[in-house]
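S.K.: I'd like to go over a predicted model; first the sequence, then the structure.
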Amino acid sequence: MASVAGAAVVVGVDGSARSMVAVEVAVAEAALRHRPLRIVHALSWPKLPVPLPPGLTETAPGLRQQARGYLSEAAGIAGRVAPEVAVRTSLVTGRPATVLREESRRADLMVIGERGMSGLLLGSVAMELTSQAPCPLLVVRGEPRPTGAVVVGVDGSAQSMRALDFALEEASLRGTPLVALHAWAGTDSTELDRDVAAKREQWSGAAQEQRVLAETLAGAGDRYPDVLLRRQVVRGNAGSLLTDWSHTAQLVVVGDRGRGGLARLVLGSVSRHLIFHADCPTAVVRGTDPITDAGETARTEGHRRGAGSAPADSASTPAFRL
């Protein structure tokens, strides 16, 4: 997958225990990818019934000191887990989802915990980032495990091809097998068979779905000869089947949405299901590459200017060079 040279793995922290687990996962990913780690905390004012004057957050030194404490704790964890990884911390004033979305524009990978101190991180931040973050998003759920396969859901769409590329890279970096799961229902249609002359009722079935998976995986072995590839074609619900796999997998990977038109909602529902129910970390890979998509970059930049985010308060931690 295309990415910016030198781009960091970015992890969002809020002081919660789950966000510190996310730091452990993120720094391990950074070490595998030979990337630096950027630890970000979004400093936002608690919701009040009346609006506050601009810049009032800057006059709350207690909150800022607490936030710096979260970042220091996270940097210490990263240094203990992977001391060879270069770590930077960043304190940014703004809404967490907005801050992390902006960070994701320059990231190789974004990592967040399943929930935060308020218990709302998964619902408010992860859901927003799965549909808007330009880079792959890794939601840390369950207990991270060092063993087990990487499992990817594929459906024959261009979007799932990006998920497959990400999953192949992860399996190669982790030295573990990759399970490519294609779940189908009797009414499924894919981009690989849309021009087939035969009627759907004559063509649809297990043999056709095997063809869809085979064509999706064509060339994967040449690109990643070190990855043991296992294929599964199963008739059933993709969300449930991938959730079952998450009990033994070390990572589940899906695209942010599925096939075109109304069916586009199908894989979107799968990704939403997994970030709520998976028993292992789950990566959601978007179907476009905004790092090289000028239109997407322009739209995001325009939104950022409108949001009026304050500049980051960044500090490097060279002792961790980490």
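M.R.: Now that the structure is in, tell me what you want to look at.
S.K.: can we go C-alpha only for contacts and neighbour counts from here?
M.R.: Will do.
S.K.: distance of residue 71 relative to residue 92?
M.R.: Residue 71 is 11 Å from residue 92, where distance means Cα to Cα, to the nearest Å.
S.K.: which of those two has more residues huddled nearby?
M.R.: The neighbour comparison of residue 71 against residue 92 (other Cα atoms under 10 Å) goes to residue 71, with 25 against 22.
S.K.: just the element for the more buried one, please.
M.R.: Here residue 71 sits within helix 61-81, counting by DSSP states H and E.
S.K.: contacts for that helix, please.
M.R.: 13-15, 20, 23-24, 27-28, 39-41, 43, 58, 85, 87-91, 317, 320-322 (Cα atoms under 8 Å, 6 or more residues apart in numbering).
S.K.: in this protein, which spans are helices?
M.R.: 17-33, 61-81, 96-104, 127-132, 158-174, 200-203, 206-216, 220-223, 238-245, 264-277, 294-307 (DSSP state H).
S.K.: buried sites along the helix holding residue 71?
M.R.: For helix 61-81, a neighbour-count test (16 or more other Cα atoms under 10 Å) marks 64, 67-68, 70-71, 73-79, 81 as buried.
S.K.: okay, pairing it with this:
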Amino acid sequence: MRHRIDDLGTVVVGLESAAGAASAVHLGWRLAQAAKATLRVVSAVSDPIVDVVTAGVGLDAASHHEGLIARRRAELTTALDPIVPSEVLNAVITVDLGRAEQVIAHQAHRFDAALVVLAGAFPSGGERPAGVARHLLRTLKRPVVLSGPRAGDIGRVVAAVDVSFAAEPTFRFAADLSRLLGTEFEVVHVVAHPDVPVEWAGSPHAAEGLADSGVRAATEMMTTLLSEDVPRRISRGEVLATLRAEAEDDAGALLVVGDQGRGWIHRRIVGSTTEALLTECSAALAVLPLVRPDPT
């Protein structure tokens, strides 16, 4: 499935709180303007402890909820007024009661969002919304972008590709993002340090030979996939650490990866680079959900 973003239609920015809202909305607004798309800002609000207390003493829960929603709208309006024109702002904000992943998924489906931007992690505190991102990737099957602390200043898009079926759609999606944002663009592949079988341990050149084989496979893939004018680079190292450094060492970078949608058993036993990046990488990160082709 090709996720084309030439005509995004609607970009939804999903917020668990007002923290980090400015950076995420800056990026969402930038994408929406470039694609001539509609921006929607969705925020979830809930206070289950107060809900229980108000119900127990017979207070008006509806009034309490209205107050929560009004306060969140006011917080967002204050935070976003310098970014989105005031005449647009009130019309694009939706605040709803419930868990963040459910509210954002529901509203993204309602608005038929082609792309969802989430506020990412920040040095001043707050956790990466990895759980919300995972839920959206699994249920909506739409690309999710987690903003970094300077997502509005993105000047470079990096497509991280492997040698699987995921390489082409990841590259094309990243190239579309780069074109919309007007940034520099590069494709990277990381050749992991190979695990040498025990029976090869006596051969000093075994690991080097396996790594060279990985470089040759990556070179062939890039030659087939990319036109000559596309910058590309092959690195050697631990994949997760190398990709994190690629993104986090450049505050203006947006790292783009594909999520092959493997089941929870595979992710738990074997692990997933995309899963780890969602949790650990503090830089701007775009994840493209992919479906493995039917071998038949």
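M.R.: Arrived safely. Keep in mind that this is a model prediction, so the values were computed, not measured.
S.K.: sorry, back to before: tabulate the buried residues of helix 61-81 of the first structure (TSV), appending distance to residue 121 of the first structure.
M.R.: Formatted as TSV, the buried residues of helix 61-81 of the first structure follow (distance: Cα to Cα, whole Å):
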residue	distance to residue 121 of the first structure
64	20
67	17
68	20
70	16
71	17
73	19
74	17
75	21
76	23
77	21
78	21
79	25
81	24
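S.K.: return the member of the residues you listed nearest to residue 112 of the first structure.
M.R.: residue 74 (12.7 Å; Cα to Cα).
S.K.: so how many other residues sit close to the counterpart of residue 150 of the second structure in the first structure?
M.R.: Matched by TM-score structural alignment, residue 150 of the second structure corresponds to residue 143 in the first structure. Residues lying near residue 143 of the first structure (other Cα under 10 Å) number 12.
S.K.: need the contact list for residue 143 of the first structure.
M.R.: Each residue near residue 143 of the first structure by Cα under 8 Å, 6+ apart is listed here: 279-281.
S.K.: closest to residue 97 of the first structure among the residues you listed?
M.R.: Distance to residue 97 of the first structure across the contacts of residue 143 of the first structure (Cα to Cα) is lowest for residue 281, with 19.3 Å.
S.K.: aligned to the closest one, what sits in the second structure?
M.R.: Here residue 281 of the first structure is matched to residue 284 in the second structure, going by TM-score structural alignment.
S.K.: same check, this time on residue 11 of the first structure
M.R.: So, by TM-score structural alignment, residue 11 of the first structure is matched to residue 13.
S.K.: so that match touches residue 28, yeah?
M.R.: Yes: using Cα atoms under 8 Å as the test, residue 13 of the second structure is close enough to residue 28 to be in contact (6.3 Å).
S.K.: hey, what's in contact with both of the two?
M.R.: With Cα under 8 Å, 6+ apart, residue 13 of the second structure and residue 28 have common neighbours 39, 117.
S.K.: ok so, going back, quick one: which of the helices of the first structure is nearest residue 313 of the first structure?
M.R.: Once the helices of the first structure are compared by Cα to Cα, helix 61-81 is nearest, at 9.8 Å.
S.K.: quick one, the closest one and helix 17-33 angle?
M.R.: Here helix 61-81 of the first structure points in a direction 40 degrees away from that of helix 17-33 (axes from the mean of the first three to the mean of the last three Cα atoms, to 10 degrees).
S.K.: so who does the nearest residue to residue 315 of the first structure once chain neighbours are set aside touch?
M.R.: Distances taken as Cα to Cα, 6 or more residues apart in numbering place residue 89 nearest to residue 315 of the first structure, at 5.4 Å, with adjacent residues excluded. Counting by Cα under 8 Å, 6+ apart, residue 89 of the first structure touches 38-40, 71-72, 75, 314-317.
S.K.: what separates residue 89 of the first structure from residue 67 of the first structure, distance-wise?
M.R.: Separation of residue 89 of the first structure from residue 67 of the first structure (Cα to Cα): 11 Å.
S.K.: ditto for residue 270 of the first structure
M.R.: Note on residue 270 of the first structure: its distance to residue 67 of the first structure, by Cα to Cα, is 34 Å.
S.K.: identify the residue of the second structure aligned to the residue nearest to residue 315 of the first structure.
M.R.: Checking TM-score structural alignment: residue 89 of the first structure goes with residue 93.
S.K.: relative to residue 14 of the second structure, how far out is its match?
M.R.: 10 Å.
S.K.: okay, and the common contacts of those two?
M.R.: Residues touching both residue 93 of the second structure and residue 14 (Cα under 8 Å, 6+ apart) are 41-43.
S.K.: so which of the residues you listed are in strands?
M.R.: 41-43 (DSSP state E).
S.K.: what would the residues you listed look like in CSV with distance to residue 137 of the second structure and neighbour count?
M.R.: Output for those, formatted as CSV (distance: Cα to Cα, whole Å; neighbours: other Cα atoms under 10 Å):
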residue, distance to residue 137 of the second structure, neighbour count
41, 18, 27
42, 17, 24
43, 18, 27
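S.K.: ok, those vs residue 129 of the second structure, which is closest?
M.R.: Closest to residue 129 of the second structure out of these is residue 43 (13.1 Å), distances taken as Cα to Cα.
S.K.: how about the counterpart of that closest one in the first structure, what does it touch?
M.R.: Applying TM-score structural alignment, one finds that residue 43 of the second structure aligns to residue 41 in the first structure. Contact analysis of residue 41 of the first structure by Cα under 8 Å, 6+ apart lists 12-14, 67, 70-71, 90-92, 96.
S.K.: now residue 101 of the first structure: closest residue in space that isn't a chain neighbour?
M.R.: Nearest residue to residue 101 of the first structure in three dimensions, chain neighbours excluded: residue 133, at 5.4 Å (Cα to Cα, 6+ apart).
S.K.: same check, this time on residue 167 of the second structure
M.R.: With Cα to Cα, 6+ apart as the criterion, residue 167 of the second structure has its nearest non-adjacent residue at 4.9 Å, and that residue is residue 161.
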